[in-house]
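Enquirer: Return a 3D structure for these sequence lines:
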Amino acid sequence: MGMSYRQYLQGARIYGCSSCKTHLATIHSMISRAFNGQHGRAYLFDTVVNVVEGEPSDRQMTTGNHTVRDIYCVKCGTTLGWKYDRAYEPTQRYKEGKYILERNLLTDVQ
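Expert: Predicted coordinates:
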């Protein structure tokens, strides 16, 4: 299988995987802090790096039905959140292509 290539981020605040500290996103790619994940508070990001996407599945969430993919850390495999593929409610379409990272699965990396 070999080693996986990982991208390293630069910026004022970098979020990483709480298990292995692999860089995931910067504060500048954060869209909102007003989200909930499966394990508590979560953040919505425009771009996330160093993740592997799972298979798409339809889920009923508090804001309606969505097609999402779980995302995993490329280094340690920890489940970090999900990516929105499709939102069925017109008011939720802004989430399509965006990522949810759960706060308790993140750490600040510097």
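Enquirer: CA only for contacts and neighbour counts going forward, please
Expert: Will do.
Enquirer: Now Ala34: closest residue in space, sequence neighbours ignored.
Expert: Tyr43 (6.7 Å; CA to CA, 6 or more residues apart in numbering).
Enquirer: Look at the one you found and tell me its secondary structure.
Expert: With DSSP: H, G, I helix; E, B strand; the rest coil as the basis, Tyr43 sits in strand.
Enquirer: Let me see the contact set for it.
Expert: With contact set as CA atoms under 8 Å, 6 or more residues apart in numbering, Tyr43 has these partners: Met30, Ile31, Ser32, Arg33, Ala34, Phe35, Asn36, Ile100, Leu101, Glu102, Arg103.
Enquirer: For the comparison step, fold the sequence that follows:
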Amino acid sequence: MGRLFVINLEGRMYTCKHCQTHLAVYSDLISKSFHCRTGKAYLFDKVVNVTTGEKEERMMMTGVHTVVDTFCVRCGSLVGWRYETAHEKSQKYKEGRFILERFKVLGPDGSAYSMGHEDHISGSEVDEV
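Expert: From the prediction side, this is the model:
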């Protein structure tokens, strides 16, 4: 098990839904408007306390991306993925950045996100198929 980073920013952090391990801080949040298999997702510049899986190519709504899944370092839960390579020029801004699936994390106020009907609506911001 790797070194566990503890962040204390008075409620401005995102944590693993299962074990409340700190994963990200609000100041590293880039976008709240991503979608994935389980509904909405957050795009972060930096995430801590995760381990990564193997690189794989995934076809997403915005094109082919090379990604690695990210897992909570404490409990091993799949919490999202990191973009390694974006093959479309317009998607290069995602490289090195992280997706945290809202359904798998607790928000800055400690609340859990629950998937609703609106999460199944697709559109230009939908990222993973």
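Enquirer: ok so, going back, filter the contacts of Tyr43 of structure 1 down to the buried ones, PyMOL style.
Expert: In PyMOL, this line selects whichever of the contacts of Tyr43 of structure 1 come out buried by 16 or more other CA atoms under 10 Å:
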select buried, resi 30+36+100+101+102+103
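Enquirer: So which of the contacts of Tyr43 of structure 1 are in strands?
Expert: Met30, Ile31, Ser32, Arg33, Ala34, Phe35, Asn36, Ile100, Leu101, Glu102 (DSSP state E).
Enquirer: Just want to check the distance between the first one and Arg93 of structure 1.
Expert: Relative to Arg93 of structure 1, Met30 of structure 1 is positioned 17 Å away (criterion: CA to CA, to the nearest Å).
Enquirer: so Ser4 of structure 1 makes contact with Val74?
Expert: Yes - the criterion here is CA atoms under 8 Å, and Ser4 of structure 1 meets it with Val74 at 7.3 Å.
Enquirer: Of those two, which one has the most company?
Expert: Val74 (19 against 9; other CA atoms under 10 Å).
Enquirer: Identify the residues contacting that one.
Expert: Val74 of structure 1 neighbours (CA under 8 Å, 6+ apart): Ser4, Arg6, Asn50, Val51, Val52.
Enquirer: hmm, try it at 6 Å
Expert: Val74 of structure 1 sits next to Asn50, Val51, Val52 when contact means CA atoms under 6 Å, 6 or more residues apart in numbering.
Enquirer: just curious, which of those residues is nearest to Ala12 of structure 1?
Expert: Closest approach to Ala12 of structure 1 among those (CA to CA): Asn50, at 18.7 Å.
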